[in-house]
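**Q** How does the following fold in three dimensions:
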Amino acid sequence: MENQIDTGLLHIPATEPIVIFAIILLSILLSQTIFRKIKLPAIIGYILAGIALGPHGWGILQNDSSIQLFGNAGLLFIMFVAGLDLNLQEFKHTAYKSIIFGLLTFSIPLSLGFISCRTLLHLDKLPSFLVSIMFSTHTLIAYPIVSRFGITKNEAVAITIGGTIITDTLVLMLLAFIASGYGNSSNSLVWLKIVISGIIVAFLILWLYPKALRWLLRHIEGEKLIPLIFIFFMIFLAGILAKAAKLEPIIGAFLAGLALNRTLSGNRELMNNIELIGNTLFIPFFLLGIGMVIDPHLMTEGSLVIKVALILTLAALIGKYFAAQLTRFIFRYSSVQGNLIFGLSSTHAAATLAVIFIGFRMGIIDVYILNGTIILILLTCLTGSIVTDRASRKIHLAEEYTLPEVSALPERILVPVANPQSLQSLLELAIVLKHPGSDEPIYPISIVEDNDQVQQNILKSRKNLDNIIQHISLSEVKIQPLVRVDVNIVSGIIRGIKETMASMIVMGWGGSLKTSERIFGSILQKIISETEQTTLVSRIKQPVFIFKNINVLCPPNVEYEVGFIYWVSKILIMAYRIQATLEFKTSKDLLPVFSTIARRWKINPSLKNTIYSDWETGFESSSHSKTDDLFVIVAARKDTISFLPVFDSLPQRLNHLPENLNFILLFPEQVEKMKGTGVIPVSEIHISPIMSQMENLKKISKKVMKSVQKKSSHE
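**A** Okay, the predicted model is just below:
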């Protein structure tokens, strides 16, 4: 071959796998470095690198099966992450908007494309219809840009993703209809088969996938590699199932992301690992593969190719622009949000190639339309990426500027560690409770008692903490372990709170009380009595991010406590992050208050507020929670507004709850309040000191009666 050069390993086009892989990795590295310097998306660099390295450029690489394998994986990964990042709570509130945008971004480009092909390109009806279908579809090429700027929760992004699935599903179904045989009398039967098989596949993925992953995470807690491999297997299995149903594999991948959305949304470690592999290999390979298909020499082969390319590109971009702007007008979005919708929905790639190649193979379209489409892909990818990048930057800056005000003191979470095996669970809880935007580290603290073996114990504690934290490896969260020497554990924890100026304490549940603790008080009782910080005591025996429901039992007058807004914000943020349904059980209707706090943080979790007749009823109903439920009991310190006498015996009652019940005992930040100040209605004030003494008298009388009965039975 005249275009081949062979000098050992330096064979052009490259055939040695290690050489091919090295060249691709170098091109990915250079694209990231160069395009970040010139402030353009790396996506454009990947496509241009594919053009330069591919068979239509320098000919260094061939678009062979290995490139296509990783490229197909990249496309599936993009659709999987799109489903994974779609906040289901937000989607429930924006579902009708997604449907409207999906119909607009399908019908407007379809209509404009059909008219353009008939009048400007003078194509017949079937070729015009096929090409106009191509205008309606789009691929979320620019989605990694949105993800990088951290604005995936913006409503404009949510409706674009939802609309993408609607329009792509309609396009791919029409394509399957055409490919099955235009004019064939059995088309109605083909349609029926596709619809039925698609419903079955969707049901299997959406119902079975979450159950399978939850089962795996419960039984292999602490493992990292197995869940990661299992998730990637599930992505490709979903693609296979969709393919078997005569649907495009990207639909199966999106359904897989949607199915695992709630289970993975709070697990930042696993999400980080998934995104790292996908963004490093799969997506760049996919974009390089797109670049290799593009032939820049077509621009010099005559005015007809340029004319066709310009008409196709303008029709595609104008149709998508009108759909985006009409959506912005209907829902009163900002101009920047309208541009973001346009940028995300204007890029054409995989589905466009599928439509046009099928039409070319069937002889419906000619080589000029094919070549013009390849140029359209390059131009729309460049345009969409640039528009998305600029809009994302503006929205990111605006959202950063309008973050809710927080306390002047930095938020610092202290995690006392008694049992090193529970540290991962406590850190996961601390992370989902952390305020968005907080750069403060989480402080795990180990207390070493001052005795003859203090130095050995210090070294052992440091080693244990370091080993566990290295295995957790949460890249987005700073963790600063502390080891302190003190005369006892309680004193060390209290000193740690003062040193770090901690605003919240997250500690593990100690279980049954020892005899000495019954006499002198438990560690928890001492910490609660000697501190004022918000304190959470956790007995969670599974990953926190797989909970479906959070049930919060609140005592009367809880809304009057100093730390009310703070702890409610924490629970709301946690529910939003793990996408769990949140139910508050209170003595009065506080739903407007909870909703106001949620709006302050610009989050929209699924909220309920149940009114109980008395606290005991609320406790009994919540104590029978399911495995996927988290029971949060809001308690109070003594002599505070919301304190109830029953709280004295609460630790003992919690010890008798079923072993599989996961709960958090929460003590809000509280200071003693003066009664009768007019802040609280007199009718709502609980005379807790008197009630407490009466409760103690009851306990003493019961014990006396028991001892009397025992003596009489012996006699």
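
**Q** rest of the way, CA atoms for contacts and neighbours
**A** OK.

**Q** Give me the buried stretch members for the longest helix seen in the chain, please.
**A** Secondary structure of the chain per DSSP state H: the longest helix is helix 367-401. Buried residues in helix 367-401, counted by 16 or more other CA atoms under 10 Å: 368-393, 395-396.

**Q** which secondary structure elements does that helix contact?
**A** Helix 367-401 is packed against helix 42-53, helix 143-148, helix 303-331, helix 335-345, helix 350-361, with contacts defined by 3 or more CA pairs under 8 Å, 6 or more residues apart in numbering; DSSP states H and E.

**Q** immediately after that helix, which helix or strand?
**A** Remark: after helix 367-401, the chain's next helix or strand is strand 413-416, criterion DSSP states H and E.

**Q** how far does that following strand sit from the chain's center?
**A** 25 Å (CA atoms, centre = their mean, to the nearest Å).

**Q** Give me the contact list for it.
**A** Residues outside strand 413-416 that contact it (CA atoms under 8 Å, 6 or more residues apart in numbering) are 426-427, 430, 441-447, 493, 496-497, 500, 502-508.

**Q** try 6 Å
**A** Strand 413-416 is contacted from outside by 442, 443, 444, 445, 502, 504, 505, 506, 507, using CA atoms under 6 Å, 6 or more residues apart in numbering.

**Q** cool, and stretch 83-93?
**A** Outside stretch 83-93, the residues that touch it by CA under 6 Å, 6+ apart are 254, 257, 258, 261, 605.

**Q** neighbour-wise, which of these leads?
**A** Comparing the contacts of stretch 83-93 by number of neighbours (other CA atoms under 10 Å), residue 257 comes first, having 30 neighbours.

**Q** Isn't that residue up against residue 78?
**A** No - the pair residue 257 / residue 78 is not scored as a contact, 9.8 Å apart, by CA atoms under 6 Å.

**Q** tally of neighbours for the nearest residue to residue 394 once chain neighbours are set aside?
**A** With sequence-adjacent residues excluded and distances taken as CA to CA, 6 or more residues apart in numbering, residue 394 is closest to residue 336, at 7.4 Å. When neighbours are defined as other CA under 10 Å, residue 336 has 19 of them.

**Q** Let's compare: structure for the following, please.
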Amino acid sequence: MLIFKLAIILLASKIAGDLSVKLGQPSVLGKLLIGIILGPAVLGLITNTEVLNEISEIGVILLMFLAGLETDVKEFKRTGKASSYVGVLGIILPMFLGYLAGITMSLSTFESIFLGLLLSATSVSISVAALKEMGQLKTKEGATILGAAVIDDVLVIIALAFVMSLSGGDVNLTTVILKKFAFFAIAIALGWKVVPWVLNRFVKLQVSETVISAALIICFLFATFADKAGIAPIIGAYIAGVSVSVTKYQQEVTEKVETIAYSIFVPVFFTLIGVSVNFTGITDKIWTIVILSIIAILSKLVGGALGAKLAGFNTKSSLGIGSAMVSRGEVALIIASSGIQNHLLSEELFTVMVIVVLITTIATPPLMKKFFSQSKNELAS
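**A** Predicted coordinates for the structure are as follows:
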């Protein structure tokens, strides 16, 4: 029964999050781990369903919308150079090491390149939650991480289209690039001119909660637009949040979206990541999982940190930025699914990569806590 499952998820995620904080870790780590315990891997109390997946998707979209709402646009503009360095170097190193791992595993050239691309993906939805908890979202580091995530997403998707076009997939590279360019051009134009106008008109309607309703409509439409353009919906939601953040409604929308998101949708998103884990049949692949997980974590951590260091951040802040890029999340899973469809990833390796993605997701919050706490201590001293 859906209602019972929601009650269990909300109760368990809140308690697990509280325990995680008491142990000195971000609450999101506890929410991820409790999903594994509740799911088929341990207790089997919660199973993934289509309805829960839809609720989870709304959760991640609202999470990134909130990240956009809390973005300092002036700071975001100033970190363009740093975001570019972090985004690009955070792709090059995982791509290279992933390719070498594929060759070592006797994969074909295209399969090895695809594995490198898969390891290059980044999803900062988990990082955003950790940044909010640590009060780092509105900092220069936070703006750099969010900007790098957008750059990473676009470059990886374009590279993926290029690989698929060469490997015989029915993909037109020129069309893909034009769609991406058109999305950002139109989304920015709409955010700049249309979003404020829509909000100002919508609030005049003689019904309740017009501001929050208008903001959510904008968020969901931008996420849908991004999805249709072949870009992760969370990028569209983030741009929508930034668009609303420069209006006079920013504070009201932020407070009300936080209430809606964190009361039900976001806990379901975090918990379902853990619920999706299934350890059946992975015993024979344990060393493959360990090696690919080490490559996945270190390549993003080092690549992102090098980019931040080149942009002028100190060592601890650079490592904090690098650690925030470690989680592969839903972006990597989407790419992995396309690999299955285009015969660039075997079913066996797909299962391995799902576990690797989960490990990177679980590793991200404690890594961020470690490096950002150290960075704060350095500034204090």
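
**Q** before we move on, the earlier item: closest to residue 575 of structure 1 out of the contacts of strand 413-416 of structure 1?
**A** The closest of the contacts of strand 413-416 of structure 1 to residue 575 of structure 1 turns out to be residue 506 (CA to CA; 17.0 Å).

**Q** Quick check: the gap between residue 49 of structure 2 and residue 56 of structure 2.
**A** In this view, residue 49 of structure 2 and residue 56 of structure 2 are 10 Å apart by CA to CA, to the nearest Å.

**Q** which one of these two has more residues nearby?
**A** Neighbours of residue 49 of structure 2 and residue 56, each counted by other CA under 10 Å, are more numerous for residue 56; the result is 22 against 11.

**Q** And the aligned residue in structure 1 for that one, how far from residue 383 of structure 1?
**A** Counting by TM-score structural alignment, residue 56 of structure 2 lines up with residue 71 in structure 1. As judged by CA to CA, residue 71 of structure 1 and residue 383 of structure 1 stand 21 Å apart.

**Q** Please give me every residue in contact with the residue nearest to residue 87 of structure 2 when sequence neighbours are not counted.
**A** Leaving aside its chain neighbours, residue 87 of structure 2 sits nearest to residue 148 (4.4 Å; criterion: CA to CA, 6+ apart). Taking CA under 6 Å, 6+ apart, we find residue 148 of structure 2 in contact with 83, 86, 87.

**Q** need those in CSV with secondary structure, can you?
**A** As requested, those are exported to CSV (DSSP: H, G, I helix; E, B strand; the rest coil):
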residue, secondary structure
83, helix
86, helix
87, helix
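
**Q** re earlier: need the next SSE after the helix or strand containing the residue nearest to residue 87 of structure 2, C-terminal direction.
**A** Here residue 148 of structure 2 sits within helix 140-166, counting by DSSP H and E. Going down the chain from helix 140-166 of structure 2, the next helix or strand is helix 173-189, by DSSP H and E.

**Q** which residues are in contact with that following helix?
**A** 161, 162, 229.

**Q** superposed on structure 1, where does that helix end up, distance-wise?
**A** If you overlay the two and look at helix 173-189 of structure 2, the average distance to its match in structure 1 is 3.9 Å (mean CA distance after the TM-score superposition for structure 1).

**Q** Beyond that helix, next helix or strand please.
**A** Sequence-wise, the next helix or strand downstream of helix 173-189 of structure 2 (DSSP H and E) is helix 195-202.

**Q** Give me the mean distance between that following helix and structure 1.
**A** Compared with structure 1 after the fit, helix 195-202 of structure 2 shows a mean deviation of 2.6 Å (mean CA distance after the TM-score superposition for structure 1).

**Q** Can you tell me how far the aligned residue in structure 1 for residue 176 of structure 2 is from residue 24 of structure 1?
**A** Using TM-score structural alignment, the equivalent of residue 176 of structure 2 in structure 1 is residue 191. Taking CA to CA as the measure, residue 191 of structure 1 falls 41 Å from residue 24 of structure 1.

**Q** out of the two, which sits in the busier spot?
**A** Per other CA under 10 Å, whichever of residue 191 of structure 1 and residue 24 has more neighbours is residue 24, with 22 against 16.

**Q** Looking at the alignment, what corresponds to the more buried one in structure 2?
**A** With TM-score structural alignment as the criterion, the equivalent of residue 24 of structure 1 in structure 2 is residue 9.

**Q** Can you list the buried residues in the helix or strand where its match lies?
**A** Here residue 9 of structure 2 sits within helix 2-22, counting by DSSP H and E. Judged by neighbour count (16+ other CA under 10 Å), helix 2-22 of structure 2 contains these buried residues: 6, 9, 10, 12, 13, 14, 16, 17, 18, 19, 20.

**Q** With stretch 209-223 of structure 2 instead?
**A** 210-216, 218-223.

**Q** now do stretch 102-120 of structure 2
**A** Here stretch 102-120 of structure 2 shows 102-103, 107, 110-120 as buried, counting by 16+ other CA under 10 Å.

**Q** what does stretch 141-153 of structure 1 give?
**A** Buried, per 16+ other CA under 10 Å, within stretch 141-153 of structure 1: 141, 142, 143, 144, 145, 146, 147, 151, 152, 153.

**Q** Just checking the distance from that stretch to the centre of its chain.
**A** Distance, stretch centre to chain centre, for stretch 141-153 of structure 1: 12 Å (CA atoms, centre = their mean).

**Q** which residues sit against that stretch?
**A** Residues from elsewhere that reach stretch 141-153 of structure 1, judged by CA under 6 Å, 6+ apart: 344, 385.
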